[in-house]
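Peer 1: below is the sequence, then the predicted model.
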Amino acid sequence: MAAVDAVIFDIGNVLIEWQPERYYDRVIGEARRREMFAAVDLHAMNDKVDLGGPFRETIYAMADATPSFRDEIRMWHDHWIELATPVIDHSVALLRALRAKGAPVFALTNFGIESFDYAETQYPFLGEFDRRYISGHMKVIKPDPEIYRMVEEDCGVAPDRLLFTDDRSDNIDVARERGWQAHLFEGPEGWAKRLVEEGLLSKAEAGL
């Protein structure tokens, strides 16, 4: 296996928990949430934002088109940071440990333009990457192979020398098809162990 020249983090459910259903269960109750998610494809709506669509307008348009859930859908915008929380602290510590060792660390994330800008005001570590590949700016989302090709072209690192972690197996599968090294994120401890195995961090540096 090739040495790793750059480490790439997904953000949602790797550095910040992204569980909109959990927010809605707390605020409107599980039964109402299930009814809404069955009636409205909110994740497809969010994909439009991640593809570069305007944050507020995209969500409010869906809300206006669905009067029975208008107020609840608007919460996706109005209370967005409450959907994207909490921070996964161990993962942030791994990001910082890698950078302290001089390892280039990139972000590759499905994220809207305005929602990312807002998230960065709440989560300063989002500004600590060496390079950031934000789908909203790129107009393409994972797992489309094009977004991986764009990363390769921009960073100039050979695919087999990139190590990528993401919580979704479909995103990982495409990375591997392109020759990237990859780790399915199922929790920060497993990711920490992988970084140790690759010789990028010591156990102590990885918080193990």
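Peer 2: Nice, thanks for sending it over. Residues are numbered from 1 along each chain as shown.
Peer 1: from now on I want contacts and neighbour counts done on CA atoms only, so please keep to that.
Peer 2: Fine.
Peer 1: flag every buried residue along the host helix or strand of Glu57.
Peer 2: Secondary structure assigned from DSSP states H and E places Glu57 in helix 55-65. Buried residues in helix 55-65, counting neighbours by 16 or more other C-alpha atoms under 10 Å, are found at 55, 58-60, 62-63.
Peer 1: and it, how far out from the chain's middle?
Peer 2: 22 Å (C-alpha atoms, centre = their mean, to the nearest Å).
Peer 1: stretch 82-95 too?
Peer 2: Using C-alpha atoms, centre = their mean, the offset of stretch 82-95 from its chain centre is 11 Å.
Peer 1: about what we covered before: show me what the helix holding Glu57 is packed against.
Peer 2: For helix 55-65, the elements it packs on are helix 42-50, helix 70-78, helix 113-122, judged by 3 or more C-alpha pairs under 8 Å, 6 or more residues apart in numbering; DSSP states H and E.
Peer 1: list the buried ones in the last one?
Peer 2: Buried residues in helix 113-122, defined by neighbour count with 16+ other C-alpha under 10 Å: 113-116, 119.
Peer 1: and if you look at stretch 72-86?
Peer 2: Quick answer for stretch 72-86 (16+ other C-alpha under 10 Å): 72-77, 80, 82-85.
Peer 1: mind listing residues that contact it?
Peer 2: By C-alpha atoms under 8 Å, 6 or more residues apart in numbering, the surrounding residues in contact with stretch 72-86 are 12, 16-20, 22-23, 55-56, 59-60, 62-63, 119.
Peer 1: for that stretch, measure first residue to last.
Peer 2: Start to finish, the residues bounding stretch 72-86 are 21 Å apart (C-alpha to C-alpha, to the nearest Å).
Peer 1: this is the comparison structure:
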Amino acid sequence: MVIDRPQHVVFDIGRVLIHYDPHIPFRAIIPDDEERAFFLREVCSHDWNVEQDRGRSWADAEAEAIARHPDRADQIRTFRQQWVQMVPHAYDGSVAIMRSLIAAGIDVTMLTNFASDTFREARALYPFLDEPRGVTVSGEIRQIKPDRAIYDIHAERFGLDPAKTLFIDDTVKNVDGAKAAGWQAVHFTSPDQLYADLCERGLKIPRP
């Protein structure tokens, strides 16, 4: 069954268009697997990093983590210093799909949980991030997925009809957040699956 054809497609960025893995620089810094896992789980954790996506400064983030683990101050500062190594490559298949949608006249924007300064670096590294019509960056507006506000802000900024908007994200709770905001949404697992999801919704583009 063909689902209502979207007029707007909104891409997440990390782990949808570009790879992200904080383990990459820390494999050399903390060679022991268990110690590295502890560091990225308890010291510079996902939840700690999300606060930078929400707009917290890196100086405040580092100070907070160092207060908890003063013996790891150098490692904590390294997280930001070596951030560029955490985004080593694009997902070529996803980028090809995005470009095909744009070429087919589909309105494409991006909605991402990203610190404002690291997003500027990502944009310099990956110029294709300038090809969609625009982007909402969580760190710039101090709102974050999956909270309802960020979806509503993005829809208003870009004039999107939520019911005719398809959101693509690698995190299930963010997909669920988009659905709660009245959007269509799919969970990204691979470019091939994304292509199938788009075809199911009547968005016929060349296979990447």
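Peer 2: Yes, it's here. Quick caveat: nothing in here was measured; it's all calculated off a predicted structure.
Peer 1: what does the superposition give as a TM-score?
Peer 2: The TM-score (TM-score structural alignment, normalised by the length of structure 1) is 0.90; 204 aligned residues with a C-alpha RMSD of 1.8 Å.
Peer 1: so Phe167 of structure 2: helix, strand or coil?
Peer 2: strand (DSSP: H, G, I helix; E, B strand; the rest coil).
Peer 1: looks to me like Asp160 of structure 1 is in a helix.
Peer 2: Yes. Using three-state DSSP, the assignment for Asp160 of structure 1 is a helix.
Peer 1: who are the contact partners of the aligned residue in structure 2 for it?
Peer 2: Taking TM-score structural alignment, Asp160 of structure 1 has Ala163 as its aligned residue in structure 2. Residues in contact with Ala163 of structure 2 (C-alpha under 8 Å, 6+ apart) are 6, 182-184.
Peer 1: where's Ala163 of structure 2 relative to Ala28 of structure 2, distance?
Peer 2: For Ala163 of structure 2, the distance to Ala28 of structure 2 - C-alpha to C-alpha - is 46 Å.
Peer 1: ok so, going back, mind checking which of the contacts of Ala163 of structure 2 are buried?
Peer 2: 6, 182-184.
Peer 1: what is the nearest of those to Phe158 of structure 2?
Peer 2: Closest to Phe158 of structure 2 out of these is Trp183 (14.0 Å), distances taken as C-alpha to C-alpha.
Peer 1: do I have it right that that closest one meets Leu160?
Peer 2: No. Using C-alpha atoms under 8 Å, Trp183 of structure 2 makes no contact with Leu160, being 9.7 Å away.
Peer 1: name the residues contacting each of these two.
Peer 2: In contact with both Trp183 of structure 2 and Leu160: no residue, using C-alpha under 8 Å, 6+ apart.
Peer 1: returning to what we had before: with secondary structure and distance to Ala196 of structure 2 as extra columns, can I get the buried ones among the contacts of Ala163 of structure 2 in a markdown table?
Peer 2: Listed next are the buried ones among the contacts of Ala163 of structure 2 as a markdown table, based on DSSP: H, G, I helix; E, B strand; the rest coil; distance: C-alpha to C-alpha, whole Å:
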| residue | secondary structure | distance to Ala196 of structure 2 |
| --- | --- | --- |
| Pro6 | coil | 14 |
| Gly182 | coil | 22 |
| Trp183 | coil | 18 |
| Gln184 | strand | 15 |
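Peer 1: which members of those are the farthest-apart pair?
Peer 2: Pro6 and Gly182 (12.6 Å).
Peer 1: relative to Val10 of structure 2, how far out is the residue nearest to Leu17 of structure 2 when sequence neighbours are not counted?
Peer 2: Leaving aside its chain neighbours, Leu17 of structure 2 sits nearest to Tyr91 (5.2 Å; criterion: C-alpha to C-alpha, 6 or more residues apart in numbering). Counting by C-alpha to C-alpha, the gap from Tyr91 of structure 2 to Val10 of structure 2 is 16 Å.
Peer 1: ok, Ala115 of structure 2 next?
Peer 2: Distance from Ala115 of structure 2 to Val10 of structure 2, by C-alpha to C-alpha: 19 Å.
Peer 1: check Asp117 of structure 2 too.
Peer 2: 21 Å.
Peer 1: try Ser190 of structure 2
Peer 2: Taken as C-alpha to C-alpha, the span from Ser190 of structure 2 to Val10 of structure 2 is 16 Å.
Peer 1: between those two, which is the more surrounded one?
Peer 2: In this view Ser190 of structure 2 and Val10 are compared by other C-alpha atoms under 10 Å, and Val10 has more residues nearby, 24 against 14.
Peer 1: A helix includes that one, no?
Peer 2: No. Per three-state DSSP, Val10 of structure 2 lies outside any helix segment and is strand.
Peer 1: kindly provide the distance from the corresponding residue of structure 1 for it to Met36 of structure 1.
Peer 2: By TM-score structural alignment, Val10 of structure 2 lines up with Ile8 in structure 1. Distance, Ile8 of structure 1 to Met36 of structure 1, using C-alpha to C-alpha: 34 Å.
Peer 1: what of Gln181 of structure 1?
Peer 2: For Gln181 of structure 1, the distance to Met36 of structure 1 - C-alpha to C-alpha - is 38 Å.
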